[in-house]
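*Asks:* Need coordinates for the following:
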Amino acid sequence: MLAAVVRSFDRPPRYEEFPTPRPDGDRVLVDVLAAGLHPRVRSGADGTHYTSEGRLPMVPGVDAVGRLPDGRRVYFVADDGAPGTFAGQALLDPRRAVALPEDADPVVVAAAANPAMSSWVALRRRIDFRPGQSVLVLGATGNAGQMAVQIARHLGAGRIVAAGRDPRRLDLLTALGATDLVSLAEDPDSPASAAAADERLGAAAADVDVVIDYTWGAPAQRAIPAIVTRRADRARPLHWIQIGSTAGPEIALPSAALRAADLRVLGSGQGSVTTAGIVAELPSLIEQLSVGTLTVDARPRPLAEVEKAWKEPVEPGSRTVFVP
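*Replies:* Predicted coordinates:
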């Protein structure tokens, strides 16, 4: 079969021949209709994801919309030990799949399911989120952050604070459900500019119940004390759900931040949520994607152009989807 193949972690995948995987056990071979180029896919393809085992060659791709031998279309999450979904065909475990409604757009589902799943699972599986609670989305101007704003609204958040650096993308989030916008843009050479950004975030998000954090790194390191020190009731739980690390993999966390407030830092991702738990959330999420409750800017590209597309900059808020 033809597939995107990674033979070096230092180079983009190339479109070439690769052995077709063989069905085994309960797994069946499906035709791939659409597969999204998510940050998780990129980190797997360059060997930096925390689940990477360093094995090459490999076919990237963690999920896809596929067609079963009987013609039915499904969205599925690929097995960790199987070749990825950036290929003409892929192995599907029925326990990791959900049928698509007839009117579902495969490209939209492939673009949105992975980034939407991050906050969907975080709010439904990692904490006891209740309608009326308030949410801060840190890193809201990216694709997953944009989804998180919509999902928080759908799940009944009473207030949604969206914080990000891209002013143009930030302004669009009000229409998607954000009640407060906070610009994190600053002059890197001006301490006063950084302090002003911290002040804006602390004032807007002091009393939120949940933080969905896609940045980690310096933004989270500064945001934690900025928010904690301004809380009206520091004994009120603040769930800080760490999902992405676009700004860096580490922070320095002052011990006082943990003692001075009921700050509960936890992660949400592979390992902290079981595969069964993630798959259990798929039907309800796919339903919302199918009816248009959640929107995404999907950009389809032929899989044959994978090497070229891999190198091209991606507009914030959009998602490349490879199709046959």
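
*Asks:* Please make it C-alpha for all contacts and neighbour counts, starting now.
*Replies:* Fine.

*Asks:* in stretch 92-112, what's buried?
*Replies:* Within stretch 92-112, the residues that qualify as buried by neighbour count (16 or more other Cα atoms under 10 Å) are 92-93, 96-100, 104, 106-112.

*Asks:* Contacts made by stretch 111-131 with the rest, please.
*Replies:* 35-38, 63, 143-144, 147-148, 151, 155-158, 212, 239, 241, 243, 268-269, 273, 277-278, 281, 285-286, 289, 295-298, 319-321 (Cα atoms under 8 Å, 6 or more residues apart in numbering).

*Asks:* another one to check against the first:
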Amino acid sequence: MKAAVVTSFDHPPRYTDIGEPVPEMPGEMLVDVLAAGLHHITRGRASGAHYSSTGRPPLVAGVDGVGRGTDGKLRYFVQAPDQLGTMADRTVIELRRSIELPGDCDPVALAAAMNPAMASWLALRCRVPFQEVRNVLILGATGSSGSMAVQVARHLGAVQVIAAGRDEHKLARLRELGATDTVTLGDARLGALASDVDVVLDFVWGELAVRIMETVIRQRKDRGAPFTWIHIGSMAGDMAPIPGALLRAANIEIVGSGHGSVSDRAILGELPALARQIASGTFRIDAQGTPLSSVEQAWRTPAGTGARIVFTP
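*Replies:* From the prediction side, this is the model:
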């Protein structure tokens, strides 16, 4: 069968032949892969750079996908770092790490949206006691996960959603997705706009996040009012040198959200509800179906420059 095989962390996966996978443990199932998204984490694991990377080349790329099992059911599945990847004609999944999908859903849309939507969905559902009346600031809102976060936050009941990013053209479009305010990351108005937020979804981190944290706290009307800063991504750097004075100056809680800080059980418990919303058309999804045979060429497309690439064998 064919698969996208990582032979070196320095090069894109190659479309090549590999042996047929065979379920070997109870609870495993062979699935025909119908769609697998090219996500940020997919690129990170394939380069050995993501914090969850454990394997060494050669390995099959892909962290999640949509496929049909030997029982005939359509499933969304997530692979552990030590499992066979999803960018292949077939793969072996653990049933406990999969959920059944409506038979009439669009596999490409599901594969495109589940991973980027999951970032904010898990953050708001599992890392903070999110209530209906909330004000949310999203840093890095012009990325695919950030733009999905705008839609997820509004769906979960946020009253104010402030979208902050670098790309002014993309920011303007986020109002159509539910953003109540948009601002560039370097705009002096950001602190005032976000002075009453309850939650920050941070996809940027690094020194930039610290500067924004400082301006938000400085202009906060009630520094005793609690707010939660959730670190999700590191587009601006992995290290954020936070002065101790900032932690003393406001009732701020800084937490992370991702694999590890959210348990596998919690993730799997949230996936069915998220999948139902995606399948029912709640969120606007920008997906580009691409033959798996074009993996090397598609992999070289800079991340975040267009629709989410979804490989279809």
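
*Asks:* and the buried residues of stretch 92-112 of structure 1, which of them are in strands?
*Replies:* Residues from the buried residues of stretch 92-112 of structure 1 lying in strands, with DSSP state E as the criterion: 92, 97, 98, 99.

*Asks:* which residue lines up with the last one in structure 2?
*Replies:* This means residue 99 of structure 1. With TM-score structural alignment defining the correspondence, residue 99 of structure 1 maps onto residue 100 in structure 2.

*Asks:* Quick check: closest non-adjacent residue to that match.
*Replies:* Leaving aside its chain neighbours, residue 100 of structure 2 sits nearest to residue 75 (4.5 Å; criterion: Cα to Cα, 6 or more residues apart in numbering).

*Asks:* so which of the buried residues of stretch 92-112 of structure 1 comes closest to residue 313 of structure 1?
*Replies:* residue 111 (16.4 Å; Cα to Cα).

*Asks:* how much space between the closest one and residue 135 of structure 1?
*Replies:* Computed with Cα to Cα, to the nearest Å, the distance linking residue 111 of structure 1 and residue 135 of structure 1 is 24 Å.

*Asks:* among the contacts of stretch 111-131 of structure 1, which ones are buried?
*Replies:* 35-38, 63, 143-144, 147-148, 151, 155, 157, 212, 239, 241, 243, 268-269, 278, 281, 285-286, 289, 295-296, 298, 319-321.

*Asks:* Among those, which are located in strands?
*Replies:* 35, 36, 63, 212, 239, 241, 298, 319, 320, 321.

*Asks:* okay, those residues in a markdown table with distance to residue 247 of structure 1 next?
*Replies:* Formatted as a markdown table, these follow (distance: Cα to Cα, whole Å):
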| residue | distance to residue 247 of structure 1 |
| --- | --- |
| 35 | 26 |
| 36 | 22 |
| 63 | 25 |
| 212 | 14 |
| 239 | 20 |
| 241 | 15 |
| 298 | 24 |
| 319 | 19 |
| 320 | 21 |
| 321 | 24 |
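
*Asks:* tell me the SS of residue 207 of structure 2?
*Replies:* helix (DSSP: H, G, I helix; E, B strand; the rest coil).

*Asks:* Report the spatially nearest residue to it, omitting neighbours in sequence.
*Replies:* Of all residues beyond its chain neighbours, the one nearest residue 207 of structure 2 is residue 240 (5.2 Å), with distances taken as Cα to Cα, 6+ apart.
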